[in-house]
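>>> here is my input, please return the structure:
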Amino acid sequence: MKTITNEVRDAVERSVLCWLATNDESGQPNVSPKEVFAVADDQHIVVANIASPGSAKNIRVNQKICLSFIDVFVQKGFKVMGTAVEVKPSESGYARWAAPLLEQAGERYPIQGVFVINVLSVRSILAPSYRLYPCETTEESQIQSALRAYGVTRHKRA
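Sure thing, here's the model as predicted:
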C-alpha cells in the first residue's frame, strides 16, 4: 500500500526542516527539529540522528511518533503518524536507510544513526486562514503575508 504520495514526497523535498515528536517513558512529549531527512520509499521516511539523544531514547521506549513538514510561506504541509526505530551504523540495513541522508549530510554532519519511520497515516496541515477565509485566502496571499512577516523579499528569476 502506497502511503507516501507524490504530493507528500514533493513537500518533503521542498522542506528545510521537519519536526519530530516523541514521548518519553512517562508520556512527556518532546518535539525537535531535524534538517537531514528523506523519503526512502512509499512507506518509509528516514531522519538522521545527528544530535538527538532525547529522540533516540524516547523512540527506544515508545516507537509512536509524529513528524511534520510545513512550507512556512504557503503555510501548508503534512502531518505523518507512524512508528520509528533507530538503525545504528553497526546494524544490518544501515547502508540502505542512510544512503539518501549521507548525500545530504556530507562531511558536515556526523550521522549517529537513522530513525526509520514506518508511515501509518498522513494528513494535510493548513493554516487556519484557508478554512476561515476561503474566498480570500490563496497560496499567493499567504506567501505575501509571510514575506512581510519575515521581512524578506523574493528574487526575480532570470
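
>>> C-alpha only now, for contacts and for neighbours.
Fine.

>>> could you tell me how far residue 4 is located from residue 78?
Using Cα to Cα, to the nearest Å, residue 4 is found at 11 Å from residue 78.

>>> ok, residue 69 - contacts?
Each residue near residue 69 by Cα atoms under 8 Å, 6 or more residues apart in numbering is listed here: 11, 12, 15, 17, 18, 19, 77, 78, 79.

>>> please state the offset of the helix or strand residue 118 falls within from the chain centre?
Using DSSP states H and E, residue 118 falls within strand 113-126. Averaging C-alpha positions (Cα atoms, centre = their mean, to the nearest Å) puts strand 113-126 7 Å from its chain's average.

>>> now for it, which elements pack on it?
strand 44-49, strand 76-87, helix 94-105 (3 or more Cα pairs under 8 Å, 6 or more residues apart in numbering; DSSP states H and E).

>>> to compare against the first, here's another:
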Amino acid sequence: MGILTEDMKRVVDEQRLGFVATVCPDGTPNLSPKGTTAVWDDDHIVFADIRSPATVSNLRRNPSTEINVVDPMVRKGYRFKGVASVLTEGALFERILDFYRAERNLDDSRIKIRSFVLVKIEEALPVVSPAYDLGLSEEQVREKMQRYFDSLPRNIPTTRREET
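So this is what the prediction gives:
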C-alpha cells in the first residue's frame, strides 16, 4: 500500500482541480490551478501541462512541490508534498496520455499537451476548515456552502489570460 489512501484518491478523482505550488527563480511562490489533476497510482499524482510554462519551468529548476485539492462544499481536502518529474516523451508519457484519453476524455488533437508532470508524493496531510472547530458537521458545512453559492450572482463576466 502506498501513501495515498482511498479517501485521498476519492477527493482527487472527484475534484480534479489541484492548486500546484512551486518556487520561482527569485524565491517567490507560484500557485497555479491545474484542472487535470489525477491519481496515477498509490504514490503519484499527475497533471497535464496544457498552459503551465511558469509551473513547469519552476519544477525543472526545483522539483519540490505541493498540491492542494479541496472539496469546496465540505471545505475538506488534502495537501500533497512531493518531487515532480516533467515528462515530454517516452513510454510513461504515452501511458499517461492514454489514461487522459480514456479516463478524462481529453482530446489532445484540440488541446496542446506540452508535457505531463508526475509527482512522487512524500507526505500527505489533511486540510480541514476551522468551521469544524465550531462543532459543525460535514452536512452543516455543506448546507452552509450551498446557501453561499446559491446566493452568488449568475451573470459574472469571466476573463481568460495566459499564466505568467
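
>>> quick one: TM-score?
Taking TM-score structural alignment, normalised by the length of the first structure as the basis, the two superposed chains have a TM-score of 0.87; 148 aligned residues with a Cα RMSD of 1.5 Å.

>>> now do the shared contacts for residue 4 and residue 78 of the first structure.
Common neighbours of residue 4 of the first structure and residue 78 (Cα under 8 Å, 6+ apart) are residue 122.

>>> can you tell me the element residue 33 of the first structure falls in?
Residue 33 of the first structure belongs to strand 29-34 when assigned by DSSP H and E.

>>> coming back round to it: Provide the aligned range in the second structure for the strand holding residue 118 of the first structure.
Mapping strand 113-126 of the first structure onto the second structure (TM-score structural alignment) gives residues 115-128.

>>> with the first structure superposed, average distance for that stretch?
By mean Cα distance after the TM-score superposition for the first structure, the fitted stretch 115-128 of the second structure averages 0.4 Å away from its aligned residues in the first structure.

>>> show me what counts as buried in that stretch.
Within stretch 115-128 of the second structure, the residues that count as buried by 16 or more other Cα atoms under 10 Å are 115, 116, 117, 118, 119, 120, 121, 124.

>>> how many neighbours does residue 146 of the second structure have?
Neighbour count for residue 146 of the second structure, taken as other Cα atoms under 10 Å: 14.

>>> before we move on, what about residue 141 of the second structure?
Around residue 141 of the second structure there are 19 other residues, counting by other Cα under 10 Å.

>>> sec struct for it, please.
Classification of residue 141 of the second structure by DSSP: H, G, I helix; E, B strand; the rest coil places it in helix.

>>> ok, the residue lying closest to it once chain neighbours are set aside - contacts?
Of all residues not flanking residue 141 of the second structure in the chain, residue 74 sits nearest, at 5.6 Å (Cα to Cα, 6 or more residues apart in numbering). By Cα under 8 Å, 6+ apart, residue 74 of the second structure lies in contact with 138, 139, 141, 142, 145.

>>> just checking, the last one touches residue 73?
The one in question is residue 145 of the second structure. Yes. Between residue 145 of the second structure and residue 73 a contact is recorded at 5.6 Å, counting by Cα atoms under 8 Å.

>>> nothing else from me, thank you.
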